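Q: please find the sequence and the predicted model below.
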Amino acid sequence: MIGQLRGTLVAKQPPELLIDVNGIGYEVQMPMTCFYEVPDVGETVTVITHFVVREDAQLLYGFNTFAERTLFRQLIKAQGVGPKLALTIMSGMTATQFVRAVTHDDVTSLVKLPGVGRKTAERLVVEMRDRLSKWGTDTPATDAAPIDFGGDNPTIQASSTREDALSALLGLGYKPAQAEKAVNAAYKGNESAPSEELIRAALRSMT
């Protein structure tokens, strides 16, 4: 079981990181709410991980805190929720926001997330309420350094950040038309914004 990684951040392609740990590169998928806090490429990063073994793949999911990983593990225990949907849920709202939605029976907020229909949302509220009754926060695994989004060619950067944002939303399960509409709306007037900011704005507009 791989429970934590600490190494050099080699690449960031939302929602995935590539972390070099003593010469071995680990691909780690993160909820976007966690991805926002990751330091810049070339910096040292520590992530709390959950390891999933399938017949066709071995996957690592990463989080900034143990509490976030705990929520992920509780989510994938729920009926009809696998790692991909859990990742999408935690990308659309923070762990605290999800817990608040469950404790206040806020089905309306949950159904706005991709892949979460009304029946799934209602089931999540019922199944997760007791599991999250003692929910608390903990200290981040790392003090994330400020992200440097500088670049020598702002035109190329602006184009690639829009594509990165669109790719991230598609990877999280949003339909192409829905993802493109949200990214275009976030991109308009914010052409120089980094991909993380565009993704955050696009997700906010849909939830």
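A: Looks like it arrived, so ask away. Numbers count the residues shown, from 1 in each chain.
Q: only C-alpha atoms from now on, for both contacts and neighbour counts.
A: Fine.
Q: element containing Val102?
A: helix 95-103 (DSSP states H and E).
Q: Provide the secondary structure category for Ile48.
A: Counting by DSSP: H, G, I helix; E, B strand; the rest coil, the backbone at Ile48 sits in strand.
Q: so what's the residue nearest to it when sequence neighbours are not counted up against?
A: Leaving aside its sequence neighbours, Ile48 sits nearest to Gln4 (CA to CA, 6 or more residues apart in numbering; 4.5 Å). Neighbour list for Gln4: Thr46, Val47, Ile48, Thr49 [criterion: CA atoms under 8 Å, 6 or more residues apart in numbering].
Q: residue contacts, His50?
A: Neighbouring residues of His50 by CA under 8 Å, 6+ apart: Ile2, Gly3, Leu60, Tyr61, Gly62, Arg69.
Q: Leu5 now?
A: Val21, Thr46, Val47, Ile48, Thr49.
Q: out of the residues you listed, which is nearest to Trp135?
A: Distance to Trp135 across the contacts of Leu5 (CA to CA) is lowest for Ile48, with 17.7 Å.
Q: just checking, that closest one touches Phe66?
A: Yes: using CA atoms under 8 Å, Ile48 is in contact with Phe66, at 6.5 Å.
Q: need the overlap of contacts for these two.
A: By CA under 8 Å, 6+ apart, the residues touching both Ile48 and Phe66 are Ala141.
Q: another one to put next to it:
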Amino acid sequence: MIGRLSGLLAEKNPPLILLDCHGVGYEVWVPMSTFYNLPAVGDKLVLLTHFVVREDAQMLYGFGSENERAAFRELIKISGIGPRMALAVLSGMSVTDLAQAVTTQDAARLTKVPGIGKKTAERLLLELKGKLGAELGSTQAPVGDAQGDIQQALLALGYSDKEAAAALKALPAGVGVSDGIKLALKALAN
């Protein structure tokens, strides 16, 4: 029903954010991978969303990339895995790490996520096999425009998601792609 939101980031309280879309504030639950890549409060933000309607609640989940949303949707299809657990999985590991764990059938990687035991991890691996692979785990399209290009460049250079996210936070607002890459590389070199 609601597939994408575009507006100004009003509040950040992990894992919940408030996105102001022309005067209407949407509470959106986001995985930590998306949260770390959010712009500053007051800046423009575009999120892909998944709307969940239950008997007792209507919840909106937001993602910085199509890969994250697709992985979330695959996770919630699994019996016993609800939106909160899927959000925990995507907060505990990147889509790339999840796809690699599924490809290698590595249950130990999944059990590192809080709330995931050995049996649940094995069921996740079995259910996701063939559904979550290289196409989802390839590259993540980040949240911002120039920041997204900078992050992609850092990932292509071999830096981890966490290192790239930390370098992006240190960049001044409105920095260009080439200057941003140079500044990020300097920050990572320290």
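A: Thanks, I have it. Just so it is clear, the structure is predicted and the values come from calculations on it, not from any experiment.
Q: list the buried residues for stretch 54-62 of the second structure?
A: For stretch 54-62 of the second structure, a neighbour-count test (16 or more other CA atoms under 10 Å) marks Met59, Leu60, Tyr61, Gly62 as buried.
Q: ah, wrong one, I meant stretch 1-17 of the first structure
A: So, applying 16+ other CA under 10 Å, buried residues of stretch 1-17 of the first structure: Leu5, Arg6, Gly7, Thr8, Leu9, Val10, Lys12, Pro14, Pro15, Glu16, Leu17.
Q: in the first structure, which helix has the most residues?
A: The longest helix of the first structure (DSSP state H) is helix 154-171.
Q: returning to that earlier point: would you turn the buried residues of stretch 1-17 of the first structure into a markdown table with secondary structure?
A: Below are the buried residues of stretch 1-17 of the first structure laid out as a markdown table (three-state DSSP):
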| residue | secondary structure |
| --- | --- |
| Leu5 | strand |
| Arg6 | strand |
| Gly7 | strand |
| Thr8 | strand |
| Leu9 | strand |
| Val10 | strand |
| Lys12 | strand |
| Pro14 | coil |
| Pro15 | coil |
| Glu16 | strand |
| Leu17 | strand |
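Q: tell me which helix or strand comes right after the longest helix of the first structure.
A: Using DSSP H and E, the next helix or strand after helix 154-171 of the first structure towards the C-terminus is helix 176-187.
Q: matching residues in the second structure for that next one?
A: Under TM-score structural alignment, there is no match for helix 176-187 of the first structure anywhere in the second structure.
Q: list the helices and strands that helix packs on?
A: Contacts defined by 3 or more CA pairs under 8 Å, 6 or more residues apart in numbering; DSSP states H and E place helix 176-187 of the first structure against helix 154-171, helix 195-206.
Q: need these in a markdown table (columns: mean neighbour count).
A: Formatted as a markdown table, these follow (neighbours: other CA atoms under 10 Å):
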| stretch | mean neighbour count |
| --- | --- |
| helix 154-171 | 18 |
| helix 195-206 | 20 |
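Q: what's the closest of those to Ser109 of the first structure?
A: helix 195-206 (10.0 Å).
Q: quick one: contacts of that closest one?
A: For helix 195-206 of the first structure, contacts defined as CA under 8 Å, 6+ apart pick out 14, 32, 36, 91-92, 112-113, 161-162, 164-166, 168-169, 179, 182-183, 185-187.
Q: now swap in stretch 130-138 of the first structure and tell me
A: Residues outside stretch 130-138 of the first structure that contact it (CA under 8 Å, 6+ apart) are Thr65, Phe66, Ala67, Gln74, Val99.
Q: could you dump the residues you listed to CSV with distance to Gly117 of the first structure?
A: Below are the contacts of stretch 130-138 of the first structure laid out as CSV (distance: CA to CA, whole Å):
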residue, distance to Gly117 of the first structure
Thr65, 28
Phe66, 28
Ala67, 25
Gln74, 19
Val99, 18
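Q: closest one of those to Arg54 of the first structure?
A: Using CA to CA, Gln74 comes nearest to Arg54 of the first structure of the contacts of stretch 130-138 of the first structure, at 18.6 Å.
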